[in-house]
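Chemist: sequence plus the predicted model coming up.
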Amino acid sequence: MKITVIGGTGLIGSQLVSTLRAAGHEVVAASLSSGVDLLTGAGLDQALAGADTVVNVTNSPTFDEASPDFFRTTTGNLLAAGERAGVGHQVILSIVGVDRVPQLDYYRAKTLQEDVLKQGPTPYSIVRATQFFEFMDAVLAWTADDHTVRLPSTPVRPMAAADVVAALAEVTTGAPLNGTVDVAGPEVFALDELGRLTLSARQDPRRVVTDEQAGMFAAVEGDVLTGGPDARPASTSYGEWLGTTR
């Protein structure tokens, strides 16, 4: 199978390219660095030539009100190029619970991306994943000073990027779902407690203060980010992952 990975040099994309190649597939890793620009459409026709499946793991450069236009334009350009190339399966990576947090610009933008894909001309699959373990440092940095980190107690069910890649690879090489699958980590944490575990494991002396108004995830109500009972559970626990990254 010939597969084009748009965003093939990023955290998820680079691992996905390696996984698919190891399984014997012909893979094109497309990105700005290889001359493919989703916003303008430059290089797309060449990158998609002969592809059976296209996987889009690119991200908006901002999380603000500009992100909907990014996803509307880039998804439209990719669908049009895919139709010209005869692509039979379009896959995107999205976020668990994304359509249930309309108060966040970025989540509205990702929901828009899903909607544009669903309305497009090509069979599709949407893989929704929970937050990545690898992004925990960024989450801590959003609301930190020299002595404290402020985090809400929002329930989360994070997962390793490697497990996200495994789920994406399975869906990418299968028949189009024409639907959505949720994948999530094996454990549910309160975000503030996850912060404490992270700082402790890294011997960081800062203190986590529970603040229900702090950071982006303060806008999320209930267990929206945990994926519910139908989510496919990943295998890597947060403790296992921390042990490999110390």
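Modeler: That came in fine, so what should we check first?

Chemist: CA atoms for contacts and neighbours, from now on please.
Modeler: OK.

Chemist: list the buried residues in the longest helix seen in the chain.
Modeler: As assigned by DSSP state H, the longest helix anywhere in the chain is helix 67-85. Neighbour-count burial for helix 67-85, counted by 16 or more other CA atoms under 10 Å, picks out 67-68, 70-82, 85.

Chemist: just these now: which is nearest L151?
Modeler: Distance to L151, by CA to CA, is smallest for S67 among these, at 24.3 Å.

Chemist: how close does P102 get to R128?
Modeler: 16 Å (CA to CA, to the nearest Å).

Chemist: how about H89?
Modeler: From H89 over to R128 (counting by CA to CA), the distance is 17 Å.

Chemist: just N59 next, same as before
Modeler: N59 is 14 Å from R128, by CA to CA.

Chemist: these two: which is more packed in?
Modeler: Legend: neighbour count by other CA atoms under 10 Å for N59 and R128, higher for R128 (23 against 16).

Chemist: now do the SS call for that one.
Modeler: Reducing the assignment at R128 to three states with DSSP: H, G, I helix; E, B strand; the rest coil gives strand.

Chemist: the structure to be compared is supplied as follows:
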Amino acid sequence: MTHRLEGRVALVTGAGSGIGRATALALANAGARVVAAGRRTGPLEETVRLAAEKGGRVVAHAADVTREEDVEALVRFTLETFGRLDVGVNAAGGTFGGGPAHTLDAATFREWLDGYLVSAFLSTKHEVGAMLKSGGGSVINIGTFVGHTKAVPGTSGYAAAKTGLIGLTRTVAAEYASQGIRANVLVSGGADTPMFRSWNPSEEQRAAAARLHALQRIAEPEELAHAAVFLASGESSFVTGTVLTADGGVSLV
């Protein structure tokens, strides 16, 4: 363990797998006390176990972050458990229907918005409320290159939600900068997560995705987690309202 985040309390949504889990573990390894949130208890308990193996302190709390009452309860649990909130990492998401825009029904489009944008808004809203009581903090919303630097056919709902996340985060950064709260988007390239593998089930598809990146590979989730730790720490104290891109050069190719 390191001590970069000693004394800090972090809340990570989507912490049962992928970038969310890797970030929860990295924050704990840096000394933060972490609440790991997600819909399913089993994967969250695995995150808790993995952190404990390395001496980190992580507790699990199940929540559906598209529901405001769940988010309120989640933040309240964090404050009751650890007394404060300093870092919020919003990595929750899901997989919904896709296809060309003219075939996408409005209900499916709204599922993408709820899963990636409304959930991040609700999480950010209540995290900021807690951070105001704690004297400041860092909100980190996990974004993607899809729709931001590259358009990918069949992903209009996902792209709309994730690019909307940038406008949301920059506005929050402007609103609360004077009160010691920073907000940034961490834009990921392709990463080897369960969702990535569900979207690219064959070796050929994963190889093709890797070739989209200048580095000719996709990321391990831990590589994104390292960037999140930077945004959570005092080392990024002058960084707010930015889009930090860790995309393996996908925007260059």
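Modeler: Looks like it arrived, so ask away. Values in this document were obtained by computation on a predicted structure and should not be read as measured data.

Chemist: what are the boundaries of the helices in the stretch 1-150 of the second structure?
Modeler: Secondary structure of the stretch 1-150 of the second structure, counting by DSSP state H, counting those that start in this stretch: helices at 18-29, 41-53, 68-82, 106-113, 119-134.

Chemist: who's in contact with the second one?
Modeler: Taking CA atoms under 8 Å, 6 or more residues apart in numbering as the criterion, the residues outside helix 41-53 of the second structure that touch it are 15-17, 21, 24-25, 28-29, 36-38, 57-62.

Chemist: contacts only, for G20 of the second structure.
Modeler: Listed by CA under 8 Å, 6+ apart, the contact set of G20 of the second structure reads V12, T13, G14, V89, N90, A91, A92.

Chemist: if we can go back for a sec, how about CSV for the helices of the stretch 1-150 of the second structure, with distance to T169 of the second structure added?
Modeler: Below are those laid out as CSV (distance: least, CA to CA, whole Å):
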stretch, distance to T169 of the second structure
helix 18-29, 18
helix 41-53, 26
helix 68-82, 18
helix 106-113, 15
helix 119-134, 8
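
Chemist: out of the ones you listed, which is the most enclosed?
Modeler: helix 18-29 (a mean of 28; mean count of other CA atoms under 10 Å).

Chemist: in the first structure, which residues correspond to it?
Modeler: Mapping helix 18-29 of the second structure onto the first structure (TM-score structural alignment) gives residues 11-22.

Chemist: ok, F145 of the second structure to P194 of the second structure distance?
Modeler: Applying CA to CA, the value for F145 of the second structure to P194 of the second structure is 18 Å.

Chemist: sorry, that was for G136 of the second structure
Modeler: Counting by CA to CA, the gap between G136 of the second structure and P194 of the second structure amounts to 33 Å.

Chemist: and L132 of the second structure, by the same measure?
Modeler: Distance, L132 of the second structure to P194 of the second structure, using CA to CA: 35 Å.

Chemist: which stretches in the first structure count as strands?
Modeler: 2-6, 26-30, 53-56, 89-95, 124-129, 148-151, 155-156, 179-184, 189-190, 207-210, 232-233 (DSSP state E).

Chemist: outside of the fourth one itself, list whatever touches it.
Modeler: Same thing as strand 89-95 of the first structure. Residues from elsewhere that reach strand 89-95 of the first structure, judged by CA under 8 Å, 6+ apart: 52-57, 79, 110, 114, 122-131, 168, 172, 175-176.

Chemist: chain center to it: distance?
Modeler: The chain centroid and the centroid of strand 89-95 of the first structure are separated by 9 Å, computed with CA atoms, centre = their mean, to the nearest Å.
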